[in-house]
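> One predicted model, sequence on top.
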Amino acid sequence: MYPQDTLPFPPTPSASIAGRTMQESEYHQRVTPSRLPDDAPNILVILIDDAGPGLPDTFGGEVRTDTLSRVIGEGIGFNRFHTTAMCSPTRASLLTGRNHHRIGNGQIAELANDWDGYAGEIPKSSALAPEVLKDYGYATSAFGKWHNTPTVETGVTGPFHNWPTNIGFEYFYGFLAGEASQYEPNLVRNTTSVLPPKTPEEGYHLSEDLADDAIDWLRNHQAYNPDKPFFMYWATGCMHGPHHIMKEWADKYAGRFDGGWDEYRELVFQRAKEKGWIPGTAELTERDPRMPAWEDIPEDERAFQARLMEVAAGFAEHADVQAGRLVDEVERMGYGDNTLILYIWGDNGSSGEGQNGTISELIAQSGIPSTVPQQIEALNELGGLDVLGTPKVDNIYHAGWAWAGSTPYKGMKLLASHLGGTRNPMAVRWPAKIEPDATPRPQFVHCTDLVPTIYELLGITPPRTVNGVPQDPIDGSSFAEALMNPEAEETHKTQYFEIMGSRALYHDGWMASAFGPRAPWLAGIPEGIAEWTPDHDTWELYHLAEDWTQAHDLADSHPEKLAQMKELFTIEAAKNSVFPVGGALWVPIYHPEDMIATPYRSWNFTGDLRRMPEPIAPRLGARANRVTIKATIPENPNGVLYALGGAGGGLTCYLDDGYLCYEHNLFIIHRTKIRTTTRLATGDVEIVIDTQPTSTDPRGPLTISLSVNGEELATGTVPISTPGLFSANDCLDIGTCLGGAVAADYADRAPFPFTGEIESVNVTYTS
């Protein structure tokens, strides 16, 4: 078997001949042979999150993206690059070269279930490209959003076999979840939980931190491994919600979006044509009738909706600037000429998960009813529009802006059926090999194509076994020739798409599409979805070779072609473990009780528990439970006993000048506050916080009781709680609040550590 068929390579044998004595021996220093071509490039992959093609000014949008423009101006662009319509699936496919269902990533890890296509774990039979490149001699690193580790494995004790540093990356700094506060993220370095290096008040922002750390890694790499090429994956959490950015960045866009999303789409569409990014024959698609027009937005709500977009734009520009710092450092270190940079603008289309526009993004996904006036009223209590983008809120824009950000297409994130969810720009620069060309490359390219392209450029044969595990075939097709030749033949002829029942099939210039059971911008569970079956969906047919934007449905006029495409989708779905179609809906729609969680019903914590990810922490706001705290109360006691969640939503128990306090923060729009009327005495105490649902509705109400040494001191009622999570990246902390400040009353004192001593905390589900 040839060496490249199996990885890792065997150890290099000694070049010396050992005799009985050193005098009788022959010594030669062993030299490990190079496995790479002499001109093997460094590789830098930059991936932006939840961003559509209608945002960057590079392609006609309003968001200033100088770095993206620089990379494409000094290289080439692909205007038919495609993703999966969802983050974890795209990332898994991008790094393995396999289709997302084949590798168990039919949806995000938090919604994993037992079907193979939706299991939420990349199998060892599909090794990541960095694992292979590392064995061939690359230094590998990853920064930012990961979101490809099973949720139950993201705690500080692991297990670590699915963490980045155990599946190919020698170094990782970032967050494991699908999103993070940009001011108070739950970070890990390699396999260690770490706190941000400074506070928001000291100027911390996650995108800047990720650039700082990546630059430090590059400098260390040059110092310690100057003879090795590097592979760096830099995946900022921007533009995923929450949209967090400093005021001065948002203010750059003041007034720029006052005309609304309908006007914005018209403007961007014309500019994209003028720039040559889309063909002159392309047509601007119409707004879905279920999506409100800008003129439907009440006058007194438009400033709120426009400011949400200003914040998002500032957030996006800021991330592009941080990517620029990386590119600058690559140049400064002398790597620029032989570094292959792939800058991918979006792992899916822009996100409509903010639905009607919100100050706390998970409220809609949690099924909590709210209105825009409620959001504005709560915002005004915090300080008004200028609070948007700050640590006090977890804002994300109206889905109308997501639709506009995906101009000129119909779709957005979570719609695998239409190009707004799956077509993202990719810029490529490699001065040593690629001649700059202002005309976009026209070939159909998919995220599975990156890995085989890299392998072809390096002369690597995809290994048959890695670490003893036989490997699955790679699904992607190399676009290496298209990098050098704009007229190269299109190699990726057929590709299926499917996310949560929304699906499509591309084949040789045609696309068949089925919208699926839900519009991602509509709140709540669609009526009748429990009876939904893919057999009842209406399919559309588009000839993309002549219809760039899916503007003309040909299903009625070409029934035979549509039947052929549907049959081909069925074949591809069967090959790639897509069945059952819509399998990703099993947990969020049909069986929310099966949401990934630990199997425990009781926990014993000490007073120094820090950063336990909420998905694997006790569900203190969603289950009947009793928290028992044994503590020593000092004179004038203050500080947090425990906090779950963050500023955008959560619950907490704390002492304020000796008074025992409890606050339930329902996504900022409603706060339940309970406070004892007497101060706690000094000395050893047993504090009990009892939570009991008073109905079968998983959203509450909840009765809360605060007791000290067996005496009930205060009670209260939480009218509505969340059946799911308060946050996607925040945590449970004991004795402090290291993430976003859950309680408004101690926000200015955060992290507000407890001034006494906590001996133990027991949490027990009581039903």
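That came in fine, so what should we check first?

> C-alpha from now on. contacts and neighbour counts both.
Will do.

> And for the closest residue to Leu7 other than its chain neighbours, the neighbour number?
Distances taken as CA to CA, 6 or more residues apart in numbering place Val466 nearest to Leu7, at 4.7 Å, with adjacent residues excluded. Using other CA atoms under 10 Å, Val466 has 22 neighbouring residues.

> separation between Val466 and Arg91?
Using CA to CA, to the nearest Å, Val466 is found at 20 Å from Arg91.

> and if you look at Thr67?
22 Å.

> the more surrounded of the two?
Neighbour count, other CA under 10 Å: between Thr67 and Arg91, Arg91 has more, with 25 against 22.

> right, and the secondary structure at the more buried one would be what?
Under DSSP: H, G, I helix; E, B strand; the rest coil, Arg91 falls in the helix class.

> these two touch, right, it and Asp347?
Yes - between Arg91 and Asp347 there is a contact at 7.2 Å, judged by CA atoms under 8 Å.

> hang on, the residue nearest to Leu7 packs against Ala129?
No - contact criterion CA under 8 Å: Val466 and Ala129 do not qualify, at 11.1 Å.

> what residues do the two have in common as contacts?
Residues touching both Val466 and Ala129 (CA atoms under 8 Å, 6 or more residues apart in numbering): none.

> want to compare, so here's the second one:
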Amino acid sequence: PKWDSLDWEQRKLFIKQADVYGAYLAYTDNEIGRVIQAVEDLGELDNTLIIYISGDNGASAEGMLNGTPNEFTTFNGVAVPVKDQFLWYEFWGSDKTFPHFATPWAWAMDTPFKWCKQVASHRGGTAQGVCMSWPGHITDLGGIRNQFCHVIDIVPTILEVTGITAPDTINGIKQRPVEGVSMVYTWDKANASAPTKHTTQYFEMLGNRAIYQDGWMAVTTPVTIPWLLSTATPPDVITGYKWELYNMNEDVTEANDLAAKMPDKLKQMQDAFYAEAKKYNVLPLDNSTLARFLTPRPSSTAGRKVFEYTGELIGTPPSCAPNIMAKDYIIEAQVEIPEGGAEGMIVTEGGRFGGYGLFLSKGFVDGKSAAKKTMENSTPIEFPEDEDFDVGLDTRTGVAMIEYRYDCPFKFTGKIDKLRFDLGPVQYTAQDRKQLPAIADRVARAKD
């Protein structure tokens, strides 16, 4: 939307989002400077090759159209209204938030390139600035280079300057060859305009794909919107995509699509993509987004409906824990409460930005019903992956931020004799299927 079309609440929130992002960039820049200063103070700057890459992809649009104080809402297909986000306005950027700015900021920050993170077909999703410094070896200070390079060129560059040959085997296991092309040839001022040695490179992510070859770029037009993750079942991964064609020597921002004018060239580039994709194990292609999170994988918990624990357990990764999402479940704990009562965490998974916990807050239990409440909503896809599953305490961040807030590790002061999970089958609600059809369809086709 145009800035002038926004109301005052939207403007105030979006400015806050950009301010915090800008502050983070300034902080990061300062910390990188501290590292470099420390190397210089040690007298090792002349002996240090520094390669600085401005990012790992284009600006992210995963905050959805309004942004979010908690990025895991996006990963669960939930858009946070502007009014609700103001509850976190004063804390934006603190440890109480996991913030992400609104999609239009990403769109603007990727200018002049098209698209954004997740869209590997266009430079808005992939192009990054790179700076290299090595006093005494890189002498063209401030020099600009325009040769095509890729992140896989970093390792060959380091191997060349250190004189190290990549091993063929490690611990008896044959290694795949190191791909990429050393960038050392670009360092000399005399080679500032030398032809690129990296002549062919494929790109692919979530079905968005491209191929660079000898100054040309063929790319697919995105068919799903990166800020609306998995809101629609994607089309056929091969036949459902249109291709574009660009001459990168004349049109680095991919503004003039030549596909209609040069169909033979486009076909040549498409064939080159699939040849590279086959060579480097990209096939088969998969254009799902959040749905792939739930694709069944080898797991110690696959197919299990009952989980039992005795005593304290910490640090279990989510993939090895009972998965209570999108299903009915019963959690039953047999505990011993000392005279005077007990408190603490009985079992938890996740944390501040998503999860659950069963705990006592200065109380007793006696086997009778203490409370009954309907949960209007639950987490359908994932809890934060940097949290874990704990029994008897909470090792990371707490799941209760406002009501019944506690301080971790919140160790249970009673004794846990037995903890049991009984899990029902996966079942998505009508609202889930409306919001996340691709995920619901994939889960319906897969085993629980």
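Ah, there it is. Every value quoted in this text rests on a predicted model; they were computed, and no experiment measured them.

> and the residue nearest to Leu7 of the first structure, what pairs with it in the second structure?
When the second structure is aligned by TM-score structural alignment, Val466 of the first structure is paired with Ile170.

> Check the burial of Gly528 of the first structure by counting its neighbours.
Neighbour number of Gly528 of the first structure under other CA under 10 Å is 8.

> for Lys368 of the second structure, that is, sorry about that
Look at Lys368 of the second structure: counted by other CA under 10 Å, it has 6 neighbours.

> what secondary structure does it sit in?
Once three-state DSSP is applied, Lys368 of the second structure turns out coil.

> Could you measure from it over to Gly341 of the second structure?
Lys368 of the second structure is 16 Å from Gly341 of the second structure, by CA to CA.

> can you check Pro409 of the second structure too?
For Pro409 of the second structure, the distance to Gly341 of the second structure - CA to CA - is 18 Å.

> Now for the nearest residue to Ile734 of the first structure once chain neighbours are set aside, which secondary structure element holds it?
Excluding its sequence neighbours, the residue lying closest to Ile734 of the first structure (CA to CA, 6+ apart) is Tyr642, at 4.2 Å. With elements taken from DSSP states H and E, the one containing Tyr642 of the first structure is strand 639-646.

> and for that strand, what span of the second structure is it aligned with?
Under TM-score structural alignment, the match for strand 639-646 of the first structure is residues 344-351.

> what about stretch 334-345 of the first structure, distance to the chain center?
The gap between where stretch 334-345 of the first structure is centred and where its chain is centred comes out at 23 Å by CA atoms, centre = their mean, to the nearest Å.

> That stretch aligns to what range in the second structure?
Counting by TM-score structural alignment, stretch 334-345 of the first structure corresponds to 43-54 in the second structure.

> List of residues touching the matching stretch?
Outside stretch 43-54 of the second structure, the residues touching it (CA under 8 Å, 6+ apart) are Ile36, Val39, Gln128, Gly129, Val130, Cys131, Met132, Ser133, Trp134, Pro135, Gly136.

> Which member of those residues is positioned nearest Ile402 of the second structure?
Gln128 (40.6 Å; CA to CA).

> and that closest one, what does it touch?
Ile53, Ser54, Gly55, Asp56, Asn57, Gly58 are the contacts of Gln128 of the second structure under CA under 8 Å, 6+ apart.

> do Tyr212 of the second structure as well
With CA under 8 Å, 6+ apart, Tyr212 of the second structure has these contacts: Thr199, Thr200, Gln201, Tyr202, Ala218.

> repeat for Thr67 of the first structure
Taking CA under 8 Å, 6+ apart, one finds Asp320, Val321, Ala323, Gly324 in contact with Thr67 of the first structure.

> In the second structure, what stretch matches the strand or helix carrying it?
If you go by DSSP H and E, Thr67 of the first structure is part of helix 66-73. Using TM-score structural alignment, none of the residues of the second structure align to helix 66-73 of the first structure.

> Give me the buried positions along the helix or strand just after that helix.
Toward the C-terminus, helix 66-73 of the first structure is succeeded by strand 76-78 as the next helix or strand (DSSP H and E). By neighbour count on 16 or more other CA atoms under 10 Å, the buried set for strand 76-78 of the first structure is Ile76, Gly77, Phe78.

> just the residues you listed now: which is nearest Pro408 of the first structure?
Distances from Pro408 of the first structure to these, taken by CA to CA, are shortest for Phe78, at 16.0 Å.

> Hmm, the closest one is touching Arg429, no?
No - Phe78 of the first structure is beyond contact range of Arg429, at 11.5 Å (criterion: CA under 8 Å).

> Could I get the full set of helices for the stretch 451-600 of the first structure?
Per DSSP state H, counting those that start in this stretch, the stretch 451-600 of the first structure carries helices over the ranges 480-484, 559-575.

> Figure out which of the ones you listed is closest to Leu725 of the first structure.
Of those, nearest to Leu725 of the first structure by CA to CA is helix 559-575, at 31.6 Å.
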